[in-house]
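>>> need a structure here:
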Amino acid sequence: MKVFASSRLRKSGQMLIRVEYAPINDSDLLVASGLYAVQPKLPSVVGNEGAGKVFAVGDGVQNVKVGDRVVIPHGVFSWAEKVLAPAEEAIVLPPEIDPQQASMLSINPPAAALLLEEFVSLKPGDWIVQNAANSGVGRAVIVFAKQKGVRTINIVRRSELVHELKVIGADIV
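Now for the predicted structure:
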């Protein structure tokens, strides 16, 4: 284990992030079990997304500073206490953004966008039906569908979620 005593890194252009949130996705479990289509070079940790605070920066880093909260860049495995990442790929989070929610930005919203764009040609006024609408992907589907003028029917298990989903744009829950 490397111990970093200062807020400067020897490697220029890099940032060291102290991981605060690293969600568990199905893809993480598939990677860990060796069943995912793309496998990391071993030895490796897993974790496809996350968020944390910048702990140290390398020489030449201008776009991020120690203490900034960032989304862990895609391709940097997040199931660790600290991760080293290219600073140029930093997405600095504004203070009002919940870091737990931001930690899930790399997988769920792109999956929702693909669902709405790649499988069928949806037009404003069309309807879609989705199960597990309160999941990260489901919530993103609601928001993106609303932006496209596509209406949504959303299925959830618990009635207390109805209002929450309507607030973000669900038509029927």
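>>> okay, CA-based contacts and neighbour counts for the rest of this
Will do.
>>> residue boundaries of the helices in this structure?
Applying DSSP state H to the chain gives helices spanning 26-32, 99-102, 108-118, 136-148, 162-167.
>>> Out of those helices, which is closest to L93?
With respect to L93, and counting by Cα to Cα, the nearest of these is helix 99-102 at 7.8 Å.
>>> Now show me the structure for the sequence below, then we'll compare the two:
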Amino acid sequence: MSVKARAARIHQYGAPEVLEFEDILIPDPGDGEALVRSTVIGLNFVDVYFRRGTMEVPSFPAVIGNEAAGIVEAIGRNVSSVKVGDRVVFGHSTGAYATAGLHPADRLAVIPDGVSDEQAAASFLKGLTARYLVKDVVPLKPGDTILYHAAAGGVGQIFVQWAKSLGYRVIGTVSSDGKADIARQAGCDHVINYSTEDFVARTFELTGGLGVDAVFDSVGEDTFRGSLAVLKVRGTLVQFGKASGEITPIDPYVLAPKSLHLTWGRLDHYVVTPTQTAAAADDLFAGIKSGVLKVDPTRIYSFEDVVEAHRDLEERRTTGSAVLRVTQ
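A predicted model of the protein is given here:
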């Protein structure tokens, strides 16, 4: 029997106003699926990419978004990882901008006691992203110095907290003095406002001219060349986004003078299988419950205010993690 849900769908790419609320019908869960009634929906900049068309949706109309917490209302055949009534969160499935939806059961993580729906939806995708960046992409050791761009953002704050718990020295960059305060509160040893300072020159000042072991950059064109410039010999630039625009292609020879490494990381290449998803989720939830990671959302919008939320995301008026609360 179909279930009615309310969804914010797009029928074309464009500005935030292309998000339109419509009633949809959700069929019974099929083999390996679970029906999840959403309580809190996560907001991520990648949602803007899909809305604009920077990243393509499979077809129109499309329900974008890939992170939400909620309650399992029904399960299909061959589902043993979750049961009806479980509080769950997902960050690998599509169609989050809806009050209910079908999702692969093996991509759901059961939210443990001690972690709220708001915390889970605010941190799951961002937390798993921060985790693979800080733990899996670059072989770092305690005492290494790293630079993280947009350190006041949702992924950035989780990354900084985790990096400090692992013993790394963290330099964060931000775009305003207000965001600088947030980055310091997250644990950055030094913060650079790249709107008023030359982050390359300042980084070399802070490192005695040596540079950093690794840079983590989701900004893109505005910071890419500088990110390469501040690396030590055999340093690594981990690019994982392009919020400021497309990156101008480079000749690989520019890496040669310092034998630099350049990689573009993607979460779905580091957390692939159900076993990897469960292990990463357990690590994240343990960090939240222990207090190592503080992930409460900094802004809670109503689901009905999704257009306003997208405007704020696009204009970089949000700091930390923002979520959409669903009223059934």
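>>> Now render the helices of the first structure as TSV, adding distance to G58 of the first structure and mean neighbour count.
Compiled in TSV, the helices of the first structure are given as follows (distance: least, Cα to Cα, whole Å; neighbours: other Cα atoms under 10 Å):
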stretch	distance to G58 of the first structure	mean neighbour count
helix 26-32	29	16
helix 99-102	23	17
helix 108-118	30	15
helix 136-148	34	20
helix 162-167	42	15
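>>> Please convert those to CSV, extending it with distance to I17 of the first structure.
Formatted as CSV, these follow (distance: least, Cα to Cα, whole Å):
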stretch, distance to I17 of the first structure
helix 26-32, 20
helix 99-102, 13
helix 108-118, 22
helix 136-148, 24
helix 162-167, 32
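>>> Nearest to A56 of the first structure, out of these?
That would be helix 99-102 among the helices of the first structure, by Cα to Cα, at 18.7 Å.
>>> Map L284 of the second structure across to the first structure for me.
Aligned counterpart of L284 of the second structure in the first structure: none (TM-score structural alignment).
>>> contacting residues for L284 of the second structure?
Going by Cα atoms under 8 Å, 6 or more residues apart in numbering, L284 of the second structure touches 124, 127-128, 131.
>>> I'd guess it is in a helix, am I close?
Yes. Note on L284 of the second structure: a helix contains this position according to DSSP: H, G, I helix; E, B strand; the rest coil.
>>> what's the spacing between it and S123 of the second structure?
9 Å (Cα to Cα, to the nearest Å).
>>> what ranges do the strands span in the stretch 101-250 of the second structure?
For the stretch 101-250 of the second structure, the strands defined by DSSP state E, counting those that start in this stretch cover 109-110, 145-149, 169-174, 190-193, 212-217, 231-239.
>>> Which neighbouring elements make contact with the second one?
Right, the one you point to is strand 145-149 of the second structure. Counting contacts by 3 or more Cα pairs under 8 Å, 6 or more residues apart in numbering; DSSP states H and E, strand 145-149 of the second structure packs against helix 154-165, strand 169-174, strand 212-217.
>>> The strands of the stretch 101-250 of the second structure: which one's closest to A163 of the second structure?
The nearest among the strands of the stretch 101-250 of the second structure, by Cα to Cα, is strand 169-174 at 7.4 Å.
>>> Other residues contacting the closest one?
Counting by Cα under 8 Å, 6+ apart, 143-152, 160, 163-164, 180, 183, 187-195, 199, 203 sit against strand 169-174 of the second structure.
>>> Just the buried residues of these.
When the contacts of strand 169-174 of the second structure are checked for burial by 16 or more other Cα atoms under 10 Å, the buried set is 145-152, 160, 163-164, 180, 183, 187-194, 199, 203.
>>> Report the contact partners of the equivalent of K126 of the second structure over in the first structure.
When the first structure is aligned by TM-score structural alignment, the residue opposite K126 of the second structure is N108. Counting by Cα under 8 Å, 6+ apart, N108 of the first structure touches 136-137, 140.
>>> Dump the residues you listed into JSON lines; add distance to K2 of the first structure as well.
Formatted as JSON lines, these follow (distance: Cα to Cα, whole Å):
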{"residue": "G136", "distance to K2 of the first structure": "35"}
{"residue": "V137", "distance to K2 of the first structure": "36"}
{"residue": "A140", "distance to K2 of the first structure": "38"}
